[in-house]
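In: Just to be clear, the model below is a prediction. Sequence and coordinates:
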Amino acid sequence: MRYKLLIYIILFIALPCFGQTYVFFGSYNWDKEQAGLYVFTLDTVSGNLTKASTLNSILNPSYITLSPNGNTLYSITESKTPGAGSVSSFRFNPKNASLTFINSQPSQGENPVYVSVHPDGKWLAEANYTDAGATLYPINADGSIGKATQHFSYTEGSINPKRQEKAHVHSALFSPDGKSLFLPDLGADKIHTFRFDPTEKQPLQDESFIKTISGSGPRHLAFHPNGKWAYCVEEIAGAVSVYSYNNSTLSPLQRIATHPESLESEDYESSDVHITPDGRFLYASNRGSQNNIAIYSIAKDGILTLLGYEPTQGLHPRTFTINPSGKFLIVANVNSSSATVFKRDAKTGLLEYITTVAGLKNVTTVVAREYR
């Protein structure tokens, strides 16, 4: 009986290491002496966030992502200083929630704003906003970033003289099947496209582009879990464009506003887009005067229907994420230096405000991952 009790006690103590959901935040951190990266645990019953660790050795980790296995976190160093931009890797230990710096590589362009990892975990792509372009890197077995394999740069602008005086690549995203890379270019009103072939010395092949509506400002792209549809949020015009995806090609299906018809603005500041794990709902964040999340249902043919808006309880929601179970939506509010947690209704898609975490100075980016 004593041995059974001892086993129960050991299991109880070890339990927090299993089935733990972590939430990672990055920020505009101009001072390396202050925290730039944060790790929180998410209570998947209540939705509460508890700080687990911080890291202060990186400048402006304003966009982050995780490797497919969750063992490595990748971040860009967003800087408008020529030659100062970079991409960095950090080893994550889920047992003590610690991040350990591995290495960095130069971004090959000014002001990197986005980073993503190929589904096979062996390649990393980053996008540069000011010195517009994108760079591809190999990922080594230990999670470190190898020297750049390919770099592309762009100059063409579009019709908005304030925002589109030249190209501004705002993201770089691999397709779920790993066969394509897409670069939404806010400045040129284009989505640059590549076929991805890892057997080639230079994997990005057959460069092309999709032209978006003039003045739309394509920013972020999200793929449906079925891999058949892609959704691009357009920052300047305030819209989500829906595309069918096949053989590295996007074909337009629909375009729907992220704002009420009564709202008139020169720049709607729509910023991020995500789809629930079950593929039934899509959410898009709006900054500026709105500071909300637009909520849509997704029909069986991929078409969106607007369901409503939910205030983010914070200012300038630059990015947000949905936890792996789809139960919670978590927002990074830059100007209020806060993160807000909402509970999702799985049937209706609507959001219920749960809690706010304050004191995350200039928080810009968030991603969640479950560890077993």
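Out: Arrived safely, thanks for sending.

In: okay, CA-based contacts and neighbour counts for the rest of this
Out: Fine.

In: what about Tyr8, which SS state?
Out: Tyr8 carries the three-state label helix when classified by DSSP: H, G, I helix; E, B strand; the rest coil.

In: Quick one: end-to-end distance for stretch 355-369.
Out: From its first residue to its last, stretch 355-369 covers 19 Å (CA to CA, to the nearest Å).

In: Same check on stretch 184-191?
Out: In stretch 184-191, first residue to last residue: 4 Å (CA to CA).

In: any idea how far that stretch is from the chain center?
Out: Between the mean C-alpha location of stretch 184-191 and the chain-wide mean there is a distance of 17 Å, by CA atoms, centre = their mean, to the nearest Å.

In: which residues touch it?
Out: Taking CA atoms under 8 Å, 6 or more residues apart in numbering as the criterion, the residues outside stretch 184-191 that touch it are 156-158, 163-172, 182-183, 192, 209-221, 234-235.

In: Mind checking which of these are in strands?
Out: Using DSSP state E to define strands, the subset of those located there is Phe182, Leu183, His192, Phe209, Ile210, Lys211, Pro218, Arg219, His220, Leu221, Glu234.

In: List only buried entries from these.
Out: Neighbour-count burial within the ones in strands among the contacts of stretch 184-191 applies to Phe182, Leu183, His192, Phe209, Ile210, Pro218, Arg219, His220, Leu221, Glu234; the criterion is 16 or more other CA atoms under 10 Å.

In: Same list as before, those residues that is, but in TSV and with distance to Tyr38 included.
Out: Formatted as TSV, the entries for these read as follows, by distance: CA to CA, whole Å:
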residue	distance to Tyr38
Phe182	29
Leu183	28
His192	32
Phe209	36
Ile210	37
Pro218	29
Arg219	25
His220	23
Leu221	25
Glu234	28
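
In: Between these, which sits nearest Thr319?
Out: His220 (10.0 Å; CA to CA).

In: so the closest one makes contact with Cys232?
Out: Yes. Under the criterion of CA atoms under 8 Å, His220 lies in contact with Cys232, with a separation of 5.7 Å.

In: Check which residues of stretch 143-159 are buried.
Out: Neighbour counts using 16+ other CA under 10 Å place Gly143, Ser144, Ile145, Gly146, Ala148, Gln150, His151, Ser153, Tyr154, Glu156, Gly157, Ser158 of stretch 143-159 among the buried residues.

In: okay, now the one to match up with it:
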Amino acid sequence: MSFAYVGSFTAPERGGLGHGGISIFSRRGAAEWESVQVVERVNPSFLAFDRERRFLYTVQGNGCFVAAYAIDAASGTLTLLNEKHIGLYNGVSLVVDPTNRWLLVTTLNNGSGAIVSLRLASEGKIGEICDIEVPQGAHGPLESQRATQPHQVVFDPSGKHLIVPDKGLDCIHSYRLDAETGRIFMNHAFRRFR
């Protein structure tokens, strides 16, 4: 059986209908997709699995929370493990590191975006914040580019470097994650020539 997990904007100010959240669908072979579950949650706009696909994590667009869910391997349904207030607004992307010990989240935070590192417990729960890195650099040429706006966080194929495109600073940041401490260290910012 195959499963699909779909995040969404639910709040009217983000074009949502005021309800819904994470939609789970299943299918066998080439059959039609069938709805399995809708987890009510405000603006679960971006989802990420852990490396073993036992847990699902979500940010909260227009909010300050991240949440962890356990995945039932047979049915595909989700059970909330916990949620964590990260103190920064409008999470836009997240990824679990190759060791399955850290959750990295990018936030826009009303013009002072950041990358947040959170510890993950072996049972999938989100633990304490270990580091907050605010990207630095000159802003882009447009009026809308007055501060850092990290829009995504992914690992490069080696799993050693974080890649963070920044709409506000008009560059792509490269960071290193210390797998022992969860600290984030800047490697380089790649800027296009103007």
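Out: Perfect, I can see it now. Please read all numbers here as calculations on a predicted model, not as lab measurements.

In: what's the one helix or strand Glu310 of structure 1 maps to packed up against?
Out: Assigned by DSSP states H and E, Glu310 of structure 1 falls within strand 304-311. With contacts taken as 3 or more CA pairs under 8 Å, 6 or more residues apart in numbering; DSSP states H and E, strand 304-311 of structure 1 sits against strand 292-298.

In: Would you check the span in structure 2 matched by the strand it packs on?
Out: Correspondence between strand 292-298 of structure 1 and structure 2 is not established for any residue, with TM-score structural alignment as the criterion.

In: Over to stretch 138-145 of structure 1?
Out: Counting by TM-score structural alignment, stretch 138-145 of structure 1 lines up with residues 119-126 of structure 2.

In: Mind listing residues that contact the matching stretch?
Out: 55, 67-70, 81-84, 100-103, 118, 127-130, 182.

In: Could you rerun that using 6 Å?
Out: Ala68, Leu81, Arg101, Trp102, Gly127, Glu128 (CA atoms under 6 Å, 6 or more residues apart in numbering).

In: again with stretch 72-81 of structure 1
Out: Contacts of stretch 72-81 of structure 1 from elsewhere in the structure, counted by CA under 6 Å, 6+ apart, are 59-61, 63-66, 85-92, 110-112.

In: Strands - which of the residues you listed land there?
Out: Those of the contacts of stretch 72-81 of structure 1 lying in strands (DSSP E): Ile64, Thr65, Leu66, Ser86, Val87, Ser88, Ser89, Phe90, Arg91, Phe92, Pro112.

In: Dump those into TSV; add distance to Ser98 of structure 1 and neighbour count as well.
Out: Shown next, in TSV, are those (distance: CA to CA, whole Å; neighbours: other CA atoms under 10 Å):
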residue	distance to Ser98 of structure 1	neighbour count
Ile64	16	26
Thr65	16	23
Leu66	14	22
Ser86	22	23
Val87	19	27
Ser88	16	22
Ser89	13	25
Phe90	9	20
Arg91	8	19
Phe92	6	18
Pro112	25	35
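
In: Next, format those as CSV and append distance to Val273 of structure 1.
Out: Written out in CSV, the entries for these read as follows (distance: CA to CA, whole Å):
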residue, distance to Val273 of structure 1
Ile64, 15
Thr65, 15
Leu66, 17
Ser86, 24
Val87, 23
Ser88, 24
Ser89, 24
Phe90, 25
Arg91, 27
Phe92, 26
Pro112, 19
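
In: quick check, nearest of the residues you listed to Tyr296 of structure 1?
Out: The shortest distance between Tyr296 of structure 1 and any of these, using CA to CA, involves Thr65 and amounts to 24.5 Å.

In: Structure 2: which residue goes with the closest one?
Out: Alignment note: Thr65 of structure 1 maps to Ala48 in structure 2; criterion TM-score structural alignment.

In: Which residue comes closest to that match once chain neighbours are left out?
Out: The shortest distance from Ala48 of structure 2 to any residue other than its chain neighbours is 5.2 Å, reached at Tyr57 (CA to CA, 6 or more residues apart in numbering).

In: next one: Leu177 of structure 2
Out: Closest residue to Leu177 of structure 2 in three dimensions, ignoring its sequence neighbours and counting by CA to CA, 6+ apart: Ile184, at 4.7 Å.

In: Distance of that neighbour relative to Val59 of structure 2?
Out: Between Ile184 of structure 2 and Val59 of structure 2 the computed distance is 19 Å (CA to CA).

In: Of the two, give the one with the bigger neighbour count.
Out: In terms of neighbours (other CA atoms under 10 Å), Val59 is the more surrounded of Ile184 of structure 2 and Val59; the figures are 29 against 21.

In: roughly how far apart are the more buried one and Arg41 of structure 2?
Out: Using CA to CA, we find Val59 of structure 2 at a distance of 10 Å from Arg41 of structure 2.

In: Show me where the stretch 251-372 of structure 1 has its strands.
Out: Read by DSSP state E, counting those that start in this stretch, the stretch 251-372 of structure 1 holds these strands, from start to end of the chain: 270-275, 281-286, 292-298, 304-311, 317-322, 328-333, 338-344, 351-358, 363-371.

In: Of all the residues in the longest one, which ones are buried?
Out: Spelled out, it's strand 363-371 of structure 1. In terms of neighbour count (16+ other CA under 10 Å), strand 363-371 of structure 1 has its buried residues at Val363, Thr364, Thr365, Val366, Val367, Ala368, Arg369, Glu370.

In: Show me what the first one aligns to in structure 2.
Out: Think Val363 of structure 1. Taking TM-score structural alignment, Val363 of structure 1 has no aligned residue in structure 2.

In: Please tell me how far Val363 of structure 1 sits from Val240 of structure 1.
Out: Spatial separation of Val363 of structure 1 from Val240 of structure 1 under the definition CA to CA is 24 Å.

In: of all the buried residues of stretch 143-159 of structure 1, which comes closest to Glu310 of structure 1?
Out: Comparing the buried residues of stretch 143-159 of structure 1 against Glu310 of structure 1 with CA to CA picks out Ser158 as the nearest, at 31.8 Å.

In: Give the aligned equivalent of that closest one in structure 2.
Out: Ser158 of structure 1 maps onto Gly140 in structure 2 when the alignment is built from TM-score structural alignment.
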